[in-house]
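Engineer: Below: sequence and its predicted model.
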Amino acid sequence: MPPKAPLNWGLLPPAFLLPSSTRSLLPLIQQNASQSSRPAIAYTSVRTIKSTNTPRPDRFAHKPGKPALNSTSTAALERKAHSTPLRTGVLALKRGMTAVYDPSTGKRTACTVLQLDRNEVVAHKTRDKNGYWAVQIGAGQREARNVTKPMLGHFAGAHVTPKRWVAEFKVKGQEGLQVGVGQMVGAGWFNVGQWVDVRGISRGMGFAGGMKRHGFSGQPASHGQSLMHRGMGSSGGSQGSGSRVLPGKRMAGNMGNESVTVKNLRVLQVDEKNGIVVVNGCVPGPKNQVIKLQDALGKPWPKGPMSVEEGVPVEVSVGEGGAAKATASATA
């Protein structure tokens, strides 16, 4: 097929095709076109539908009035800064429960005794090297023959004895690293009356049924009910739920032996010499269970020591000789 001639949409048709009334206007149109120095601007109209709805906020913004969340690691640390403790925590052993009495009112308060066992700083985690701020604490003692060579070198670099337990405690910033590597953190790290959070592994109960594990009421005990008194009942529908058991259904299974956090426990007593911290209420786990003890996240930050020198009492920091005691008392 021969090529089609382009359509000249911007040109007027021939004069013989125009009506007689328009032919008289052709000289004026040509004169105005020659006098006009501004080039013609091509404009193409687009027909759309005008929406009356207001634009929706960004779906990545956690609140409509705030900007979208940033995906960088620095922005993530800034978002968690308000809930990150200012200083490190410690590892403690649960020794059991007892009770203390208020001498003024005679009120009895149940409490748990936690004992610190040679907590020493093993390493520091910095923002430049590790991506976050944290203090690595080691507690207890272990024979060198029972420790792997990489961990032996790790402990030797910090100039501490091999530890039985090692844990990390995140801090808000560099001011939380004032506790130097190799220094020991005692019970004086906490003040009487402050709030703490405890984390530990709960006591394992083995395989348990629905009534013990989730508190189900069970089936009726009479009226023809046979051998199903402690049964959990139906576990899923047929057609309505897709003929399946929905994910997350509470059923019989292993009970306990999981990480549990108890928040906002008040410190009742502190014994720096014996490394004992007494907290109000119960603590997860059996006796001799390792517990993580740190400042409470849901309470105002305590005005506690940020370094070991600020938290150790005078009688503990000085030596046993008389000259050292005299020097300490004179300095005080």
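Structural biologist: Received, thanks. Residues are numbered from 1 along each chain as shown.

Engineer: From now on I want contacts and neighbour counts done on CA atoms only, so please keep to that.
Structural biologist: Will do.

Engineer: so where do the strands sit in the stretch 201-332 of the chain?
Structural biologist: 206-208, 253-255, 259-271, 276-280, 290-295 (DSSP state E, counting those that start in this stretch).

Engineer: burial of residue 230, as a residue count?
Structural biologist: Residue 230 is flanked by 16 other residues according to other CA atoms under 10 Å.

Engineer: just to revisit the earlier point, any idea which of the strands of the stretch 201-332 of the chain gets closest to residue 195?
Structural biologist: In terms of CA to CA, the element of the strands of the stretch 201-332 of the chain nearest to residue 195 is strand 259-271, at 4.6 Å.

Engineer: buried stuff in the closest one?
Structural biologist: Burial within strand 259-271, assessed by neighbour count using 16 or more other CA atoms under 10 Å, is assigned to 260, 263, 264, 265, 266, 267, 268, 269, 270.

Engineer: Which one of the strands of the stretch 201-332 of the chain lies nearest to residue 224?
Structural biologist: When these are compared (using CA to CA), the closest one is strand 206-208, at 25.6 Å.

Engineer: helices and strands around that closest one, which ones?
Structural biologist: For strand 206-208, the packing partners by 3 or more CA pairs under 8 Å, 6 or more residues apart in numbering; DSSP states H and E come out as strand 253-255.

Engineer: ok, and here's another one to check against it:
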Amino acid sequence: MRKSILGRKVGMSQVFDEEGKAVPVTVIEAGPCYVVQKKTPERDGYAALQIGFDEVRGGKLNSPLRGHFNKDKVKPLRFLKEIRLDEAELDSYNVGQEIKADIFGPGESVDVQGISKGKGFAGAIKRHGFHRGPSKHGSKYHRGPGSLGAAGVGRVFKGRKLPGRMGGDKVTVQNLQVVKVDSDRNLLLVRGAVPGPRKGLLVIKDSLR
């Protein structure tokens, strides 16, 4: 059964292994999450688990969301995500069930998904790694994207690498090792960096590889 949990990025730190070497880790506040809804193939056309994270006052939610939580007497939560499961795996969960960080253990591999930091409008060199243009003989074209090719077509082909908004994309970093689990404080220490800024929402799943 694949394990999943929602969390929030706390920041980066380091721990020391048995040999005394420093290991860079990202501290993630993972859960507690709660099962809000079970989706079945008979009713919804697919099998999934809707889980919520981060308790919030009911007055901060709109009326449809309050009704969604009140239907099964689940406490109001700020974030909702669907986790696809096999139909047989749904039976091991109940609405309102709590999911904590201790579903993972040290040494396991996880995939962490988040929204990368937004960097605003960027040129082709910063955004795509283009090289600078000629800097001699009076050239005034140093950091431009260059020729767009396809003369006479009268349009720019889709997918052409050009200046534009950089960052703010959904990014998944795979096969990160869980270094330590603090179940009392719902903290996961994962080796390496994960996408997004501090306090950014993350989805942590065990790796399939």
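Structural biologist: Happy to help now that I have it. No experiment lies behind these values; they were computed from the predicted model shown.

Engineer: and which of the buried residues of strand 259-271 of structure 1 is nearest residue 276 of structure 1?
Structural biologist: The closest of the buried residues of strand 259-271 of structure 1, once distances to residue 276 of structure 1 are taken by CA to CA, is residue 270, at 5.9 Å.

Engineer: Now do the same for the closest one: its match in structure 2.
Structural biologist: In structure 2, the residue paired with residue 270 of structure 1 according to TM-score structural alignment is residue 181.

Engineer: show me what contacts its match?
Structural biologist: Counting by CA atoms under 8 Å, 6 or more residues apart in numbering, residue 181 of structure 2 makes contact with 101, 102, 104, 105, 106, 187, 188, 189.

Engineer: Now, of the residues you listed, which are buried?
Structural biologist: Looks like those have 101, 102, 104, 105, 187, 188, 189 buried, using 16+ other CA under 10 Å.

Engineer: could you check the distance from the last one over to residue 203 of structure 2?
Structural biologist: Right, residue 189 of structure 2. 14 Å (CA to CA, to the nearest Å).

Engineer: With residue 160 of structure 2 instead?
Structural biologist: According to CA to CA, residue 160 of structure 2 and residue 203 of structure 2 sit 31 Å apart.

Engineer: Between these two, which is the more surrounded one?
Structural biologist: It is residue 203, of residue 160 of structure 2 and residue 203, that has more neighbours when counted by other CA under 10 Å, with 18 against 9.

Engineer: Next, work out how far apart the more buried one and residue 161 of structure 2 are.
Structural biologist: Applying CA to CA to residue 203 of structure 2 and residue 161 of structure 2 gives a distance of 29 Å.

Engineer: which SSE is the most centrally placed residue in structure 2 in?
Structural biologist: Nearest residue to the geometric centre of structure 2 (CA atoms, centre = their mean): residue 114, 2.0 Å. Under the criterion of DSSP states H and E, residue 114 of structure 2 resides in strand 109-115.

Engineer: equivalent range in structure 1 for that strand?
Structural biologist: Going by TM-score structural alignment: strand 109-115 of structure 2 matches residues 195-201.

Engineer: quick one on the thing from earlier: out of the strands of the stretch 201-332 of structure 1, which comes closest to residue 111 of structure 1?
Structural biologist: strand 276-280 (4.3 Å).

Engineer: what's the angle from the closest one to strand 259-271?
Structural biologist: For the pair strand 276-280 of structure 1 and strand 259-271, the angle between their directions (axes from the mean of the first three to the mean of the last three CA atoms, to 10 degrees) equals 120 degrees.

Engineer: and strand 276-280 of structure 1, how far from structure 2 on average?
Structural biologist: Superposed on structure 2, strand 276-280 of structure 1 shows a mean distance to its aligned partners of 0.7 Å (mean CA distance after the TM-score superposition for structure 1).
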